[in-house]
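Asks: What follows is a predicted protein model with its sequence.
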Amino acid sequence: MSYLNTSVANSQSSTGFYRQQNRPEVYLIFQTGFYCHVQNEDQMKAFGGFRLVFTSNSLNLSGRYTGDCGWPNGFFRGSNRPEVYRMYGRLGLAGFALGDRYCHVRNEAQMNAYGGFRVVRVVSPSSNLGRGRNFRGECPNP
């Protein structure tokens, strides 16, 4: 069930992040005719932060809604879990570091080879890290 004004007039169609002024939800138009819902605040921060969000009095999204957005490329772990996952690949979507694969970092030595734990983003336990990606098992060494 949608609470957004879905009239075609004045519809947002440029790629980017959008939010209706009186609503907290953020949507990403990642390709002309396709948009998704940003999962949570942690995901928006991973994409670059709320400064990238265009706020409109009346949000008019058109096209195909694909559900929750996938995470950008990088290293992530849920705040309630020790496992680290690497998001990678390339989908060729203008300006967005979105890929189609993810893998599990095997151990501390492998994580150090990837740049260390300082590159890992710790995110909300409700985050669906594998959304829109194919799991490849354990990560290969860099």
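Replies: Yep, that arrived.

Asks: When you work out contacts or count neighbours from here on, use the C-alpha atoms and nothing else.
Replies: Noted.

Asks: my guess is Q20 meets V53, correct?
Replies: No. If you go by C-alpha atoms under 8 Å, Q20 and V53 don't touch, sitting 10.0 Å apart.

Asks: residues shared between the contacts of those two?
Replies: A shared contact of Q20 and V53, defined by C-alpha atoms under 8 Å, 6 or more residues apart in numbering, is any residue touching both; here these are V26.

Asks: which SSE is M111 in?
Replies: Using DSSP states H and E, M111 sits in helix 108-113.

Asks: What residues sit buried inside that helix?
Replies: Within helix 108-113, the residues that qualify as buried by neighbour count (16 or more other C-alpha atoms under 10 Å) are M111.

Asks: what's the nearest residue to R121 if we skip its chain neighbours?
Replies: With C-alpha to C-alpha, 6 or more residues apart in numbering as the measure, F76 is the residue that lies nearest to R121, at 4.8 Å, once sequence neighbours are left out.

Asks: Summarise which helices and strands the helix or strand containing that neighbour is packed against.
Replies: When secondary structure is defined using DSSP H and E, the element that contains F76 is strand 74-78. For strand 74-78, the helices and strands in contact under the criterion 3 or more C-alpha pairs under 8 Å, 6 or more residues apart in numbering; DSSP states H and E are strand 85-88, strand 120-123.

Asks: on that earlier part again, how many other residues sit next to the residue nearest to R121?
Replies: By the measure other C-alpha atoms under 10 Å, the count of residues near F76 is 23.

Asks: one more structure, for comparison:
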Amino acid sequence: MQLGENYVCPYVLIGDEGFALKPYLMRPFPYRQSHRDAQKENFNTRLCKARRVVENAFGVLAQKWRILFRPMEVSVESVIVIVKTCCIFHNFLRDTHMDKQYIEFLELSEPVMDAFENIIPNARRATDTAIEIRQKFVNYLIINN
């Protein structure tokens, strides 16, 4: 991999240190690696900002649809339908009128709630494919900084 090359990168989920690095899930570099390397620190900063946007969006959705505040005791397929339905209803309501509670929530500088529980860090070794994909994202952020 060289800077300036065009890469095809997969869509990925964003996780924190509690998850293992996978080809489909990006997590930050460990502190002992990133604090000495500006490129890795930049990647960690951008990943953290992206994760925060997702958590804030989920927080807005959960404020409107209380079912998202607690674990759902239904099948995975049902959870997918419930979350998609909440998103559709939310967007429909947003299109029909501007929700005052939503605007106030967006104006806050910090998230109102932590939507996700902390997970114990996972130190297992990632696959070479996962490491290569993360490095492609690091390189992309260097070029587009």
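Replies: Here it is on my side, so go on. If you're wondering where the values come from, they're calculated on a predicted model, not measured in any experiment.

Asks: TM-score of the superposition?
Replies: Once superposed, the chains reach a TM-score of 0.23 (TM-score structural alignment, normalised by the length of the first structure), with 60 aligned residues with a C-alpha RMSD of 5.0 Å.

Asks: and among the helices and strands packed on strand 74-78 of the first structure, the most buried is which?
Replies: Mean neighbour counts were taken over these using mean count of other C-alpha atoms under 10 Å, and the top value, a mean of 23, falls to strand 85-88.

Asks: packing partners for that strand?
Replies: Of the remaining helices and strands, those touching strand 85-88 of the first structure by 3+ C-alpha pairs under 8 Å, 6+ apart are strand 74-78, strand 101-104.

Asks: I'd like the ones you listed laid out as TSV, including distance to M44 of the first structure.
Replies: As requested, those are arranged in TSV below (distance: least, C-alpha to C-alpha, whole Å):
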stretch	distance to M44 of the first structure
strand 74-78	14
strand 101-104	19
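
Asks: So for K45 of the first structure, which of those sits nearest?
Replies: Evaluated over these, closeness to K45 of the first structure peaks at strand 74-78, with 12.4 Å, by C-alpha to C-alpha.

Asks: Isn't Y85 of the first structure up against R77?
Replies: Yes. Taking contacts as C-alpha under 8 Å, Y85 of the first structure lies within contact range of R77: 6.2 Å.

Asks: follow-up on the earlier one: can you tell me which of the helices and strands packed on strand 85-88 of the first structure is nearest to A113 of the first structure?
Replies: Set against A113 of the first structure and scored by C-alpha to C-alpha, these come closest in strand 74-78, at 12.7 Å.

Asks: can you pull the buried residues of that closest one?
Replies: Taking 16+ other C-alpha under 10 Å as the basis for neighbour counts, the residues of strand 74-78 of the first structure that come out buried are 74-78.

Asks: go on, stretch 87-102 of the second structure?
Replies: In terms of neighbour count (16+ other C-alpha under 10 Å), stretch 87-102 of the second structure has no buried residues at all.

Asks: Need the residues that contact it.
Replies: When contacts are taken as C-alpha under 8 Å, 6+ apart, the neighbours of stretch 87-102 of the second structure outside the stretch itself are 60-61, 64.

Asks: Mind checking which of those are buried?
Replies: Restricting these to buried positions leaves 60-61, with burial counted as 16+ other C-alpha under 10 Å.

Asks: Tell me which entries of the contacts of stretch 87-102 of the second structure lie within strands.
Replies: Members of those lying in strands (criterion: DSSP state E): none.

Asks: number of nearby residues for the closest residue to T66 of the first structure other than its chain neighbours?
Replies: Closest residue in space to T66 of the first structure, ignoring its immediate chain neighbours: C36 at 5.2 Å, by C-alpha to C-alpha, 6+ apart. Number of residues near C36 of the first structure (other C-alpha under 10 Å) recorded here: 19.

Asks: give me every residue that touches C36 of the first structure.
Replies: The neighbourhood of C36 of the first structure, defined by C-alpha under 8 Å, 6+ apart, consists of 27-30, 65-69.

Asks: When you filter the residues you listed down to buried only, what's left?
Replies: For the contacts of C36 of the first structure, burial is judged from neighbour counts taken by 16+ other C-alpha under 10 Å, and it is met by 27-30, 65, 68-69.

Asks: by contact count, what packs against the longest helix anywhere in the second structure?
Replies: Counting by DSSP state H, the longest helix found in the second structure is helix 38-64. Helix 38-64 of the second structure makes packing contacts with strand 13-14, helix 31-34, helix 76-96, helix 128-143 when contacts are defined by 3+ C-alpha pairs under 8 Å, 6+ apart.
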